[in-house]
Each structure stands twice: as structure tokens, then as C-alpha cells.
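Undergrad: Curious how this folds, go ahead:
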Amino acid sequence: MTTLPHLNTCPPEAFVDTLRGIYEHSPWIAERAAAARPFASPAALKQALQAVVMAASEDEQLALLRVHPELAGKAAIAGELTAESTGEQAASGLNLCSAEEYATLHALNARYKDKFGFPFILAVKGPTGRGLTRAAIIANFTRRLKNLRGDEMAECLRQVHRIAEIRLNELLGVRHLFGPQVMDWAETLGAISDSDADLTCAYMTPAHRRTAAQLADWMRAAGMAVHVDAVGNVVGRYAAAQPEAKTLITGSHYDTVRNGGKYDGRLGILLPIAVVAHLDARGERLPFHLEVIGFAEEEGVRFRSTFLGSSAITGRFKPALLDQQDSEGVTIRDALAAAGHDPSTIGAIARDPASLLGFVEVHIEQGPVLLERGLPVGVVTAIAGSSRYAVELAGVASHAGTTPMGMRRDAAAAAAEIVLLVEGRCSGRGSLVGTVGQLEVPAGSVNVIPGLCRLSLDIRAAVDAERLAAVDDILAGISAICTRRGIEEKLWKLVEADAAPCAPALMDRLGQAIDNAGLPRFDVLSGAGHDAMEMAAITDVAMLFTRCGNGGISHNPLETMTADDAEVAGEVLLGFLRDLGSRA
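TA: Down below sits the predicted model:
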């Protein structure tokens, strides 16, 4: 079996020859990467090969794509593929297609090549390396045909790198400690849902309680003492040898949005469980207590109130929320009681800040930044603060055919101007972003000038002063637009959350763990809210982002990541824990 030390020390021509099958018919990639030796890890080798492709000319990149065979194409049927491609296509059963599936794939291949000028490329062994189904391949094919050419070329190159990653794993005999287990656990949890059609796991539903029970079982099997607290948090404790030691908390949420993805929140619970299981199997204890918490609620889907789980840990849970009702009139208090919890004891959940070393959360990025840079992980610098408003605009509904343009009080036209105001004020301003995500003309009709319009407003930034200045300008702009157009405005503030900067010392330790894994540190802002925002009220926090696939999409069934990226995140988290232990 080939080893990394051999690749680091062999003559350049031997290095190129050994890696000849990694990138399809493209030995120039290994030739250029050889100059970057030695590589500290297989991950570092993968990054070096990828860097060569990213630095190549567009003509070279296109040539790389064009030497890849079509899926279930003529070359596959004729047995003319490389051994690597033959094995990969067989792993997904593409050699066993029905006549209808062959016809579908051949038609898709033709449409795709006609549109983009290169063959469709997909790592058919998939996120786990075990193979996608033929149905999943066809669905992926169909979806990506809708992409723009530049986006699709970038996606094909990413798929080429994923294929190379899987081939390198096989060549070097890479053994994963964490990634496949995390992916399998995520699949198990993804099958527990409030809905038969999608993944929805809302607070204190039967699916939510089943998910909690499953997490508790895995925590116990990993060697932790486990309990489910009064708000539904699943808490696993991996105790230090010394009872008086301080506690580091890690974890994330296990509830989901409606029709959500399998990794949002849950990665940050499952990965630490896998790491603790590894420590326990080795008989290795840390000089601090490690708590893995599956926070019961973060998304606000059922009761429209977020961070119920982490706010109980920080002591900031508001008892008045217990009377909040869902769409069926069930209160949080009733839901907790039905699940066997005592809401009156929620106050006792709060942790003493003096007992804590900090909080670290692992989370999928939920965006495309790491993906576009070809990086598996990144260090979060801060979680953006946010201001959210509901806006109602009242004009005058009147006949679309008889009311002159200059005499209209059109609420939708005012809303359109407001959308552009938000876009203009928030563009090109660093971390500042603004979104009108909801836009409604109630009871609108094709031949009636809109007399009423409702919209949402969401402004976020890493620096609170920048966000608040933008909010002031936008609200003033809305008033000016409405005055000019004769529109009555109403605004309701829904959320005002301060930004949460991550602790530099903890960030540096995550960065050092990434460096020790042979990868470059990259810092990234979180535009989404996380439980770490709430935990920052009582202790130092840090976050490790893991790359999202499919363009960085999240809160969506297409949300994805790979076992290899989960493995890297596990190595970084383990290194972080050991480093923190050496200085505790």
C-alpha cells in the first residue's frame, strides 16, 4: 500500500506515476503539486492537488473536465473506462441500469453537453463514499441542468476534487475515525420526522422526543453520563478525573426547520459524541469535564420563539414563554408536561459561569464561502447581530384601468421601492446584509391597484454599530417613500440581537488545530444565528464551520456535506480539546 511518507520522499516521476489515476488522464496536476512536498497529512496533499487545478487556466480546467467519461455513456457500455471510473460507476449500479434509465441518462448527457460544452461530472460514490442510487444521480443531473454555465463549471471541478479525494483515500488506505459514523447517525436521525414527506422535527413533538432518546442512547454508548433536562436538552457528561475541574460545553440544536436538512445543528452534537467515543475507547480523560449538549430548540418552528434550549443553560429563559401557544393552541408548558418534564424546574438548569472554560460549537457553514475556496473547515470570527421588522403598507385599492398612474397610492409599488432601498443601502458594506424575505399583497387581484402590502425586513452585520446605522437609514427611507407616495406605514420590531464575537484565544486554538491537520486556517463570519450567540452571555465561545455542498444550501433537503469533511472537523475538534487540556 502506498504511504504518505513514500509520496513525500520518492522521486518526482515516481510521485506522478503513483498518482496517475487520481485525476482522470491529467498527470500535469501531480507534476505541479510535487513541488509542494512534503505534505503533513492526506488532507494537505488533497489541498495541494486542488490548488494546482484552481490556479490552472480555464482552458486547462476545461480539458480536465472533458477527459471525464459520461455516466453510463458509450464508453462505459463498451468497457473503455479507466479502472477507477469503472469501479465508481459500478458502485452506484450504473452498469445495471434498466433500458428506461439508460435512455434517460443518455438524453440528459446530450442536453447537458449541448448546454455546457463539457460532460456532466458527479462523484457517484457520494458524500459517504459508498455510492449514490441511480435515482439520486438522475435527480442531481436534472437539477444541475438548470445552473448557469460558470456555476456549473465550478461545481464540476468540485466534483472532480471529490472523486480525487475518494481515490486518494483508497490509494493511501485512509481510515476514518469519525466521518462515516457521523454520516450514518445523521441518516438515522433524518428518518425521524413529524412528516412522512420531509424532515421536520419541531419542539416537543413525538419525533423530537424520539430524536432526544436516540441521542441519549448514543451518548451513553460513547461513555457519557446522560440526562434530559426540564427544557428537553440532552446532556452528556464526560467527566474529568478531578471532580472540581471546570467544564467545557460543546453541542448544538437537534430541532429542525420544516422540510430541513440532516446536518444543520445535528453535526455539532453527533461529531462530539464520536470524538468522546474515541477518547473513551482509548481510556483517555481530559483535565476538564466535557459536556455535549443537544439543545432542544433553536429554530422557533412550533412556538415562534428561538433558543429555548440554550437560554435555559444561560439562565435567560423567560418563564412567560411557557404560555406561548402553537397553531393548535398548545402551550409550551403543556407540551413539556406531556413529555414528562417539569417546567417549574427550568430555572435550575442554568450553569454557573465561574465553572465554565467556554463553549465551542461545530456547525455546517450554511453558505458557500468555504465551498468556493475549496476548504473543509473554517474558524468563525463572530456571529452577526440582526434586526428584524414586519412592515405593513396601506395605500388605496382602486381600479387598474381607470386610475391614472400619477394619481395612484400603490402599496406594492412602495414595497418594490423599499426592496431596492434595502439592497442599495446594504450592498458593498462588508459584513452588512439586508433582505426582504417575505412580500405579500393580501387578496391581490390582477385588475386592482394594491391597497395593502406586507413585507419583512432583516438586517445583519458583524458590527452592531454598522447594523444599527443601516436600520436607521432604511427606516428613515421607508418613511420618506411612504410620505411621497401617500402610503400609511406600520412597523413592528420582531428581533433585536447583538452580534456575538468569538473569543480570540479559543479561535487561535481552533486555528492551530487546523494547522496541525495540515490545512490552512481561514476565518469566516457567521451570518446565521446559532446557540453560541446565547452561550456568549455566560462564557467565551468559539465556532468551527464545516463546508456545505450543493452551493452551500441549508435549511433544505439538498443540504449536504461529506464524510471526509466531517473527519477533518473531528480531527480539529479532538486536537482543540487536547490542546485546551494541556493548558487547563
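
Undergrad: CA only for contacts and neighbour counts going forward, please
TA: Fine.

Undergrad: what's the offset of whichever helix or strand residue 268 is part of from the middle of its chain?
TA: In this assignment (DSSP states H and E), residue 268 forms part of helix 267-282. Distance, stretch centre to chain centre, for helix 267-282: 20 Å (CA atoms, centre = their mean, to the nearest Å).

Undergrad: Let me know the next secondary structure element after that helix.
TA: Per DSSP H and E, the first helix or strand lying C-terminal to helix 267-282 is strand 289-295.

Undergrad: could you say what helices and strands that next one packs with?
TA: Counting contacts by 3 or more CA pairs under 8 Å, 6 or more residues apart in numbering; DSSP states H and E, strand 289-295 is packed against strand 234-238, strand 247-253, helix 267-282.

Undergrad: Let's see this one next, to set against the first:
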Amino acid sequence: MAIDQDRLWRRIEALSGITDPERPWTRRSFTPRFLEGREWLAAEFREAGLETEFDAAGNLIGRLAGADPALKPILIGSHSDTVPSGGRYDGILGVLAALEVAQSFSERGDRLRHTLEVVDFLAEEPSEFGLSCIGSRALAGALSEQHLALTRPDGMTLREGIAFIGGRPEELAAVKRPADGVAAYVEVHIEQGRVLENEQIPIGIVTDIVGIRRERIVVTGRADHAGATPMPLRADALVGAARLVEAAYKRALATARDNQPLVATFGRIEVSPNAANAVPGEAVLTLEVRSGNEAAVKAFGDALVRDLRPTLEELRLTIAVEPISHVAPTACAPEIRSAIANAATSLGLATRDLPSGAGHDGVQIAHIGPVGMIFVPCLDGRSHAPEESITPEQAGDGARVLAETVRLLDVSLG
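TA: This is a model prediction of the structure:
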């Protein structure tokens, strides 16, 4: 099925251009800039002929009615929020490729059996509330009262944040889909790695999405004067934090040759008093662990702390750990992977199976229906960075494969 690659690329350029001017490419969720992008997207959805709504959880949904209302919908899409300085293609490619597919079906007069839903999920990226995949969690019925009570640094709760962007948190129960409420969910995304580019393969078929666990680790010592406190008498929390960072790196590196390697990152560290002339009395670290090996993801943090505790005690430090979030690895559905492979073959595009090392909304949607993902290459594997880059042809390939995948699934699924 033909898609309008030029129109798709114009939309990608337009949405990516809605950014914080001092920090491109940035559209953080729950901000006025995010709302600006959402208003533009909603107008494009309506112009494409989609029945458009903002649901109670703050998801933007455009519907193309199918011929058989008794059939469950096929969902396609992604997210339009970004990490700081890193969202020129991550997320928006999936939303706009989905929009192009739906519009192309409509313009050709090809009516699907299933209703097609184009979704821009709210806040797929980790938000200032400390939670990711907020909109897709709501569809899966996994957005809890505890989640809604989370606060960001300025004191706003997630409940208030959802209301701020136009959602209706008091009506979240109406957003939840039943356990088998979705016929299929398919998303186009940049690979965020170098496999496809290195092997010169245009389409990746995602086999599974890694499990992700985040834990808050607090190392406590004693704040003292940096000039007046002798080195042997210090209880420097940042020294303990440094030992944790190094040990986590070495432990994760040792899994590099495993069938399911593990990665571990301390991406956030807060130190107090955080003054040049003060010995740090406390260090709060966020540990993130990812792997397709569920047992390894669960065990990593506990083993790290257990092995280092004697060393930290020698440094007169205490350590405490509390979980932040845990998402199990998610397998992509064989029937969707097969449809993607057949779609790409029919278009003359080579494919390769590969896992996703990043988290995606599909992890949550897998609770309510089968999911699949289509990867396209990105330059040097760069993602979540200003250098993130793809070509119009790569975007077009992803959209074409998505369109043909939807057509095949529409025929094969009940």
C-alpha cells in the first residue's frame, strides 16, 4: 500500500520543531510545550479524517472506524513526549507513521474490518513524577492510586498533572480496556542501537522488550567540614556511592557474553549538602537494571548491596534500598512478528530479528492484547541525544511496513 512519504516527513519536521528553543529537541510531558505539540497533533488527526479524542488518562486517540464493530480494535502509535534534548524521532516517528497509515487507508477508500486506533500515549518517557508509560498503564488498568499520588519537585501530584494536560483523573476507570480488549498493537520506532545500520538491514523485527527495574539507594554518612575533618575520621557518603557505581559497572560488564546480557546504570545521583567545603553526608542514587533475564534483573540490586555492605560499614556508612518500579520482560507476539516479516518481504525489504533494550508502551499494552514492534535504523545508534537522526526513506520504510502489517493482521485476526 502506498503512503505519502513526503507528507510523513513534513509532519516529523513540524512536530520535532515544537521544542524548547534553548534545548532542542525537547518536549517534556506535563509542560506547556508538550501541550502545544498535542494541539498540533490533534489538528493533524482531525485533518486526516480521524475521529479524535483526549481520553481521561490524557492519551490522544484518533479512530478510523472499521466495517465490523464487533471486532476488537487494532492499535498503532507511540508517544510525542521526549527526554531532555533527545526527542526528534524517538516516539514521534511511531505516532506520525501511524497517522500516515490511517490517512492513507482512508484516502484510498480501503475500509478495514477492524477499527484502527492511532494513539499518542501520555508520558512514555520517565516523567518528573518518576514514572514512565503513564498513558499505556491507564489503558492496561495499571495506573494505581499510589501512582496518582506521586509528586514532582514542585509539589504537583500526578493526579493534578493529568488534569493539567486535559485528562480527567476521576474517570480513569473508564479508560481501562479488558484483558483481551485489543486485537493487536504495532509500533514503529528507531532502533536506538547500531545493529541494523551496521548490517545494512532496513527493518528490524523486535523479538522481546527487556525488563526494567529501578531502585532508590540511599548511602548515609555524616556531613562535616571539609577542611577540619581528618581523612581517617570521615564518613563520606559519596565515597560509598562511588564504590557502588564501580561495582555495578563491573558486575554488569561480566554478563556481556551471556545470551541475555544485563546493563546497569546509576543515571541520577543527589548529594547533600552538595557544597565544595562539606563532606557529603548523604548520597541518593537511582539504579536502573535492564535485561531479558527476569531473575537477573530482580536479583542485581540486592546482590550488589549485600556484597558491598561490609565495605561500606568499614567506611562508617549505612545503606538502604527501596524499589521504585519493576517491569518484566515482554515477548512480542509470534503472529505479529510473522505479519511484519511477510509485510517487509512483500515490499522487498530485508529484515532481522533483534530484541529491544529500551522500554516501550507495548510492555503495558501486552496485558490487554498481543504486541509487536518494527525497528528502522538510526545514525550511529544515537538516541536520547541531540544527534538522533534518521532519513526520510527510513521513516517511509517503517510506515510502509506498518501499513502492510496492519492490512495482513486485519485479514488474519478475529
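
Undergrad: if we can go back for a sec, let me have the helices and strands packed on strand 289-295 of the first structure in a markdown table, extended by mean neighbour count and distance to residue 221 of the first structure.
TA: Below are those laid out as a markdown table (neighbours: other CA atoms under 10 Å; distance: least, CA to CA, whole Å):
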| stretch | mean neighbour count | distance to residue 221 of the first structure |
| --- | --- | --- |
| strand 234-238 | 25 | 11 |
| strand 247-253 | 25 | 17 |
| helix 267-282 | 22 | 8 |
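
Undergrad: Show me the one of the ones you listed that comes nearest residue 302 of the first structure.
TA: Closest to residue 302 of the first structure of these is strand 247-253 (CA to CA; 14.5 Å).

Undergrad: That closest one aligns to what range in the second structure?
TA: Mapping strand 247-253 of the first structure onto the second structure (TM-score structural alignment) gives residues 73-79.

Undergrad: can you give me the helices in the second structure?
TA: 5-16, 32-47, 92-108, 134-139, 145-148, 158-164, 195-199, 237-253, 294-314, 334-346, 362-365, 392-412 (DSSP state H).

Undergrad: right, so those helices: which one is the most enclosed?
TA: Each of those was scored by mean neighbour count; the highest is helix 134-139, a mean of 26, by mean count of other CA atoms under 10 Å.

Undergrad: What is the corresponding segment of the first structure for that helix?
TA: By TM-score structural alignment, helix 134-139 of the second structure lines up with residues 308-313 in the first structure.

Undergrad: that older thread, need the helices and strands packed on strand 289-295 of the first structure in a markdown table with distance to residue 398 of the first structure, can you?
TA: Converted to a markdown table, these look like this (distance: least, CA to CA, whole Å):
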| stretch | distance to residue 398 of the first structure |
| --- | --- |
| strand 234-238 | 56 |
| strand 247-253 | 48 |
| helix 267-282 | 52 |
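
Undergrad: Which of those sits closest to residue 491 of the first structure?
TA: That would be strand 247-253 among those, by CA to CA, at 30.9 Å.

Undergrad: distance from the closest one to the second structure after superposition?
TA: Compared with the second structure after fitting, strand 247-253 of the first structure deviates on average by 1.1 Å (mean CA distance after the TM-score superposition for the first structure).

Undergrad: that older thread, so how far does the helix holding residue 268 of the first structure sit from its counterpart in the second structure?
TA: With mean CA distance after the TM-score superposition for the first structure, helix 267-282 of the first structure averages 1.1 Å from its match.

Undergrad: Understood, closing this out.
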